[in-house]
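1. Take this sequence and fold it.
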Amino acid sequence: MAVGKEILDTLHALVDRDITLMHICGTHEAAIARAGIRSILPPGLKIVMGPGCPVCITPQGEIDAALELVNRGCTVATYGDLLRVPGSSGSLESSGGDVRVVQGVHRAVEIARREPEREVVFISVGFETTAPTVAAMILSHPPENFSILSCHRLVPPAMAWLLDQGEAALDGFILPGHVCTVMGYQEYEQFPVPQVVAGFEPEDILLGLLMAVRQVREGRHEVENAYPRAVTREGNVKAKRLMYEVFEPVDLEWRGFPVIPASGLRLRPEFEGYDAQKKFDIEIRHVEKHSACICDRVLRGIARPADCKLFGKACNPRTPVGPCMVSHEGACRIWHLYESRRG
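-> Next up is the predicted model:
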């Protein structure tokens, strides 16, 4: 931790005004909270969380679509984090249908092969980290009784929206290490703000913060890589090729955001046979928010979980009101586990 102490001392010496940096990664939020990093930073340095949890940014309309698939008798395979996200009429967990937790798309395909009499739909959520795996599976020609509900999102369009809105008065970004491992960081060079790719150990995060603060102080705006052991500028070229061979960008709504242009992924026309939305004629509708939950504001970096009057009371991991309290990458669940214990 000697290296971490040296970085921290340098940060305290450099930060002489308010600086706000946003990360877009649930794993970063968990690492920051677990290590208590916010409590040791200079008072002027603020880290806010953005839309970095793929389950959290899945809008209610897509949860309702998954519930409709259950009601039509499909076997729905999903990651465990999605089970308890509330829809308009309950959750997948409370649906009473054939909902199975799987560790990945390959397990969903195994179910389809093992039970050919059933229609198996995989709820395919995630950023650019999970989409290439799903694409590879689609290219392997899974059985006809298998399909996906594509809920994939792309990070750069959401960043563009955040910068255009200017709600959080951001000075820079800590870029998501997992996403950049796949995609590289070349596409982030379009944004005229300080950006640093960071890893997930406390020292990785502190180094990323230091590099970003130096850019802010020096008036620079570029993409720097504090995670070279895993990330290159080009990323995983083969994974990217697979992803865009199977998927194409589409305008899509995010929870807490409007429809963001080219921010989602849908199957290309030649793979429509595996598109559950078209196969079962499912319409994904916009659903207006009616609860006091402020997940939408947390996901945009303009509120903290503790700012919500439901946090830790009506909304807790046992009885979640919003998705940010459900997922292990959700800010509210992370804060409930770590930050609230620090008082």
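2. Going by C-alpha atoms from here, please, whenever you check contacts or count neighbours.
-> Noted.
3. ranges for the strands of the stretch 1-150 of the chain?
-> Along the stretch 1-150 of the chain, the segments classed as strands by DSSP state E, counting those that start in this stretch run 19-23, 45-49, 75-78, 99-101, 120-126, 146-152.
4. quick one: the second one to strand 19-23, angle?
-> Meaning strand 45-49. 30 degrees (axes from the mean of the first three to the mean of the last three CA atoms, to 10 degrees).
5. from the chain's centre, how far out does strand 45-49 sit?
-> 17 Å (CA atoms, centre = their mean, to the nearest Å).
6. one more, for comparison:
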Amino acid sequence: MKYIEEFRDPALAKTLARAIAAEVAPGRSYRFMEFCGGHTHAIARYGVEDLLPPAVEMIHGPGCPVCVLPVGRVDVAVALATQHDVILCTYADLMRVPGSKFDSLMKAKARGADIRMIYSVMDALRIAEENPGRQVVFFAIGFETTTPPTALALKQATAKGLRNFSVHCNHVLTPAAMRAILGDGEKVPLDGFVGPAHVSTVIGTQPYEEFTRDYAKPVVIAGFEPLDVMQAVLQLVRQVNDGRAEVENEYSRAVTPEGNTRAIALMDEVFDLRDSFEWRGLGEVPHSALKIADAYADFDAEKRFSVKTEPARENKACECGAILRGEKTPEDCGIFGDPCTPENPLGACMVSSEGACAAHWTYGRFREKKAVPA
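-> Sure, this is the predicted structure:
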């Protein structure tokens, strides 16, 4: 299949591995963060780290939308479903994310709440049309990739006059998270970023220029195939060696400098910027998330149901926050693999396939380090 098979070619992978090793300067180390969970998934699935020289270290970033949603927001989803007699619609990955007191949407559904897993926000619109006597809430999460469909759904709900449809907006912004990681004295030393793929098809390459200009960190936007990632690493190594900090676009088959201008215009129309938003692992990050604009306030579930997000504590044993910041790896967590597994997730990073813990565990590369109880 074009643009798939050639980016998984073993011979080309070996050639790229040799090229990276040849470019590594003697006595120098390189620390690159792959921001997006899709890249973390690809690295674990195809064993990319095993092909890189020891001097090149990949740091997992916070780019998993399910993982970065804080506990308090998970509690809000459960409360909406159990206390307001609504049909709550959301993406499947969110169902098993633990809230406070280890509750989750999946457990609430088992107790009788009407919670429905959907593939698209358009499914939620259809459910609202089919159930005119029930309030239907779409619990929206995700980065810029999934934001335009939510905006379109709000416009369609307005056009159709669907008074029983609303959205609880939890859409967050990639550049703000990258800025938070690099701020405060850069607690996690980084030499550059592997920039996200799907997000960049929407926002383009231009928003990353601030990181090259203000922080002197190179950014190479990469696709999700293993050779995409390896080519991006090669480009980052070369930039570091040359003392350059530029935005480079390895994923030119899908990403343009200006991005998807129609999608951006749609988001600008339907959403406003929040002053601040809490991220799991990053805390309160200013101007890092979106809220529904006043023109569409009638469809804002936060206002319709007067729900507020209360502070909630993480599972003390879970290191998901530190993993999302790049300060720790999944193997550093005391419950990784025992008892926390994808079948029994005790933290958000083990739920989504894009979560670092799930990616590490699913492909078996770290299972020998933990004994799984029978």
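7. what's the TM-score here?
-> Once superposed, chain against chain, the TM-score is 0.98 (TM-score structural alignment, normalised by the length of the first structure); 343 aligned residues with a CA RMSD of 1.2 Å.
8. circling back: with distance to Pro59 of the first structure and mean neighbour count added, can I get the strands of the stretch 1-150 of the first structure in TSV?
-> Output for the strands of the stretch 1-150 of the first structure, formatted as TSV (distance: least, CA to CA, whole Å; neighbours: other CA atoms under 10 Å):
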stretch	distance to Pro59 of the first structure	mean neighbour count
strand 19-23	21	22
strand 45-49	18	20
strand 75-78	16	24
strand 99-101	19	19
strand 120-126	11	25
strand 146-152	9	25
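9. Need those in JSON lines (columns: distance to Ala212 of the first structure).
-> Output for the strands of the stretch 1-150 of the first structure, formatted as JSON lines (distance: least, CA to CA, whole Å):
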{"stretch": "strand 19-23", "distance to Ala212 of the first structure": "8"}
{"stretch": "strand 45-49", "distance to Ala212 of the first structure": "11"}
{"stretch": "strand 75-78", "distance to Ala212 of the first structure": "37"}
{"stretch": "strand 99-101", "distance to Ala212 of the first structure": "39"}
{"stretch": "strand 120-126", "distance to Ala212 of the first structure": "26"}
{"stretch": "strand 146-152", "distance to Ala212 of the first structure": "28"}
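10. so which of those strands gets nearest Trp335 of the first structure?
-> With CA to CA as the measure, strand 45-49 is the member of those nearest Trp335 of the first structure (11.4 Å).
11. Give me the helices and strands touching that closest one, please.
-> On a contact count with 3 or more CA pairs under 8 Å, 6 or more residues apart in numbering; DSSP states H and E, strand 45-49 of the first structure meets strand 19-23.
12. just checking, what packs against the strand it packs on?
-> Strand 19-23 of the first structure sits against strand 45-49, strand 172-175, with contacts defined as 3+ CA pairs under 8 Å, 6+ apart.
13. Any chance of these in a markdown table with distance to Arg72 of the first structure as columns?
-> Formatted as a markdown table, those follow (distance: least, CA to CA, whole Å):
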| stretch | distance to Arg72 of the first structure |
| --- | --- |
| strand 45-49 | 37 |
| strand 172-175 | 40 |
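14. Among those strands, which comes closest to Pro323 of the first structure?
-> Per CA to CA, nearest to Pro323 of the first structure of these: strand 45-49, 14.7 Å.
15. What's the average distance for the closest one when superposed on the second structure?
-> Compared with the second structure after the fit, strand 45-49 of the first structure shows a mean deviation of 0.5 Å (mean CA distance after the TM-score superposition for the first structure).
16. Excluding covalently adjacent residues, which one is nearest to Leu94 of the second structure?
-> Nearest non-adjacent residue to Leu94 of the second structure, counting by CA to CA, 6 or more residues apart in numbering: Val66, 6.0 Å away.
17. What's the separation between that neighbour and Phe299 of the second structure?
-> In this view, Val66 of the second structure and Phe299 of the second structure are 23 Å apart by CA to CA, to the nearest Å.
18. Who has more neighbours out of the two?
-> Set Val66 of the second structure next to Phe299 and count neighbours by other CA atoms under 10 Å: Val66 wins out with 28 against 24.
19. Over in the first structure, tell me which residue corresponds to that one.
-> Using TM-score structural alignment, the partner of Val66 of the second structure in the first structure is Val55.
20. one step back: how close does the residue nearest to Leu94 of the second structure get to Ser353 of the second structure?
-> Applying CA to CA to Val66 of the second structure and Ser353 of the second structure gives a distance of 10 Å.
21. before we move on, what about Lys316 of the second structure?
-> Going from Lys316 of the second structure to Ser353 of the second structure by CA to CA gives 22 Å.
22. Compare the two and say which is more crowded by neighbours.
-> Set side by side, Lys316 of the second structure and Ser353 show more neighbours around Ser353, with 21 against 6, by other CA under 10 Å.
23. residue in the first structure matching that one?
-> Per TM-score structural alignment, Ser353 of the second structure is aligned with His328.
24. from what I can see that match touches Leu337, true?
-> No: under the criterion of CA atoms under 8 Å, His328 of the first structure is not in contact with Leu337, lying 9.9 Å apart.
25. Who are the contact partners of the aligned residue in the second structure for Glu270 of the first structure?
-> Correspondence of Glu270 of the first structure to the second structure, assessed by TM-score structural alignment: Ala295. The contact partners of Ala295 of the second structure, taken as CA atoms under 8 Å, 6 or more residues apart in numbering, are Val270.
26. Distance of Ala295 of the second structure relative to Leu173 of the second structure?
-> 21 Å.
27. Arg179 of the second structure now?
-> According to CA to CA, Arg179 of the second structure and Leu173 of the second structure sit 10 Å apart.
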